[in-house]
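Colleague: Any chance you could fold what I've pasted below:
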Amino acid sequence: MRTIRSMALAAMIVASGLTLPPAQAQQPGVKRTDLQRHDLSAPGREAVQVRVDLASGVAFGKHTHPGEEIIYVLEGTLEYQIEDKPPVTLKPGDVLFIPAGTVHSAKNVSSGTGSELATYIVEKGKPLLTLVK
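Modeller: As a prediction, this is how the structure comes out:
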C-alpha cells in the first residue's frame, strides 16, 4: 500500500510539472493569450491565434516559428527586426507577414502597452516558438 501511495504521489508531482500554467513560462512584460487552435484541411498543419501584449519598452528576443506568422497590430507602436533587414515599425491597423523559420524579434517602442494579434499557420505537434541565441 505504501508503494502505491508513493507512486501516486510521484505521478502527481510529475504531472503538475508538465502542466504549468502558460503565464509562469512567460517572460516579464510579455503576456501571451491563446485565443484559438484548429486543424486545417492541409494534413499536419494547424492555425493558432494568440494575442501578445508587450509592456512599454519590452522586447521579445530573436525567435522562429515552424510555419508562417501573420501579425495585426492592435495597440501601441511595435518595432520588428526580421533577420538582418532594417527594423519595421508598425502602428494599430498595420500588418506584417513573417515566412516560416525566419529569425525575428519584436519590441514595444510606445509609452503604453503594445498589442498584436498573431496568427500562425504551423506544423502540428512542433513547438510554436523556438528562441534563437
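Colleague: For the rest of this, base every contact and every neighbour count on C-alpha atoms.
Modeller: Fine.
Colleague: wait, is Ala10 part of a helix?
Modeller: Yes - secondary structure of Ala10 (DSSP: H, G, I helix; E, B strand; the rest coil): part of a helix.
Colleague: what separates it from Leu20, distance-wise?
Modeller: As defined by CA to CA, to the nearest Å, Ala10 lies at a distance of 16 Å from Leu20.
Colleague: again with Pro86
Modeller: Taking CA to CA, one finds Pro86 at 37 Å from Leu20.
Colleague: Lys124 too?
Modeller: From Lys124 over to Leu20 (counting by CA to CA), the distance is 21 Å.
Colleague: contacting residues for Thr130?
Modeller: By CA atoms under 8 Å, 6 or more residues apart in numbering, Thr130 lies in contact with 63-65.
Colleague: Could you report the distance from it to Leu96?
Modeller: In terms of CA to CA, Thr130 sits 19 Å off from Leu96.
Colleague: what do you get for Leu18?
Modeller: According to CA to CA, Leu18 stands 33 Å off from Leu96.
Colleague: Over to Ser6?
Modeller: Taking CA to CA, one finds Ser6 at 52 Å from Leu96.
Colleague: can you check Glu83 too?
Modeller: Distance, Glu83 to Leu96, using CA to CA: 14 Å.
Colleague: swap in Thr119?
Modeller: Taking CA to CA, one finds Thr119 at 11 Å from Leu96.
Colleague: I'd like the structure of this one too, to check against the first:
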Amino acid sequence: MSNRYLQSLRVLSSAAVLVANLFTLPAAAAQAGVTRTDLQRHDLSTPGREAVQVRVDLAPGVAFGRHTHPGEEIIYVLAGAIEYDVEGKPPVTLKAGDVLFIPAGTVHAAKNVGQDAASELATYIVAKDKPLLTLAK
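Modeller: You can find the predicted model right below:
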C-alpha cells in the first residue's frame, strides 16, 4: 500500500473515533444537574494514548451513575463535597483540594453530597480509539 493511502486511512480512522466519542460521550453524560466541560485534549508520546481534561459540575444531590473509562482517571475536587463509590473500595467523601486516582476500567460513581454545587477537574490518560466514558450495566 502507498504511504499516501495509509495516511488517508489513519486520518479517516481518527475522524471515525472522534465522531464516535462525540456521539457516545454526550449521550452518556447528558443528565440533569451534570455539566461536563471539555478543557483540553492532547496526544501523548505513547502511541495511541491521549490526555483529556474535563471539568465536571454536579448540582446539589445529583449523582453520576456507575461508569468506566478506557484508562486512568485522576480527580482533583475543586468545590463542594463529592462522594465517590469506587468498585472494591468503601465510599469516600472528598472536599475541595482532595484528590483521587481511579485505575483503568474500574467501575465507579460520584454524588454531590453537599448543599452547594460541586466541581471536579478530571484528567484522563486513555486509549484514543475508545469512547472516553462507558456506562456500567
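Colleague: Superposed, what's their TM-score?
Modeller: The TM-score (TM-score structural alignment, normalised by the length of structure 1) is 0.82; 116 aligned residues with a CA RMSD of 2.0 Å.
Colleague: Ser6 and Leu96 of structure 1: which has the busier surroundings?
Modeller: Leu96 (15 against 11; other CA atoms under 10 Å).
Colleague: would you say the more buried one is within a strand?
Modeller: Yes - under three-state DSSP, Leu96 of structure 1 sits within a strand.
Colleague: So what does it match up with in structure 2?
Modeller: Per TM-score structural alignment, the equivalent position to Leu96 of structure 1 in structure 2 is Leu100.
Colleague: returning to that earlier point: more crowded one of Lys124 and Leu20 of structure 1?
Modeller: Taking other CA under 10 Å, Lys124 of structure 1 and Leu20 do not tie; Lys124 has more neighbours (18 against 10).
Colleague: Please identify the residue in structure 2 that aligns with Val30 of structure 1.
Modeller: By TM-score structural alignment, Val30 of structure 1 lines up with Val34.
Colleague: Which residue is the nearest non-sequential neighbour of its match?
Modeller: Closest residue to Val34 of structure 2 apart from its sequence neighbours, by CA to CA, 6 or more residues apart in numbering: Leu58 at 4.9 Å.
Colleague: now the helices: where do they sit in structure 1?
Modeller: Ranges of helices within structure 1 are 2-18, 22-25, based on DSSP state H.
Colleague: Ok, which of those comes nearest Lys107 of structure 1?
Modeller: Proximity to Lys107 of structure 1, assessed across these by CA to CA, is greatest for helix 22-25 (18.8 Å).
Colleague: what sits up against that closest one?
Modeller: Contacts of helix 22-25 of structure 1 (CA under 8 Å, 6+ apart): 31-32.
Colleague: neighbour-wise, which of the contacts of Thr130 of structure 1 leads?
Modeller: Within those, His65 tops the neighbour count with 23 neighbours, counted by other CA under 10 Å.
Colleague: Quick one: residues contacting the equivalent of it over in structure 2.
Modeller: Correspondence of His65 of structure 1 to structure 2, assessed by TM-score structural alignment: His69. Neighbouring residues of His69 of structure 2 by CA under 8 Å, 6+ apart: 104-106, 126, 131-134.
Colleague: any idea how far Gly97 of structure 2 is from Gly76 of structure 2?
Modeller: One thing to correct before we go on: residue 76 of structure 2 is Tyr, not Gly. Remark: distance between Tyr76 of structure 2 and Gly97 of structure 2 (CA to CA) = 7 Å.
Colleague: what about these two, which has more around it?
Modeller: Tyr76 (19 against 12).
Colleague: isn't that one right next to Tyr124, touching?
Modeller: No - using CA atoms under 8 Å, Tyr76 of structure 2 makes no contact with Tyr124, being 11.7 Å away.
Colleague: picking that back up, give the residues shared as contacts by Thr119 and Leu96 of structure 1.
Modeller: 70-71.
Colleague: which residues touch the match of Val30 of structure 1?
Modeller: Residues near Val34 of structure 2 by CA under 8 Å, 6+ apart: 56-59, 62, 64.
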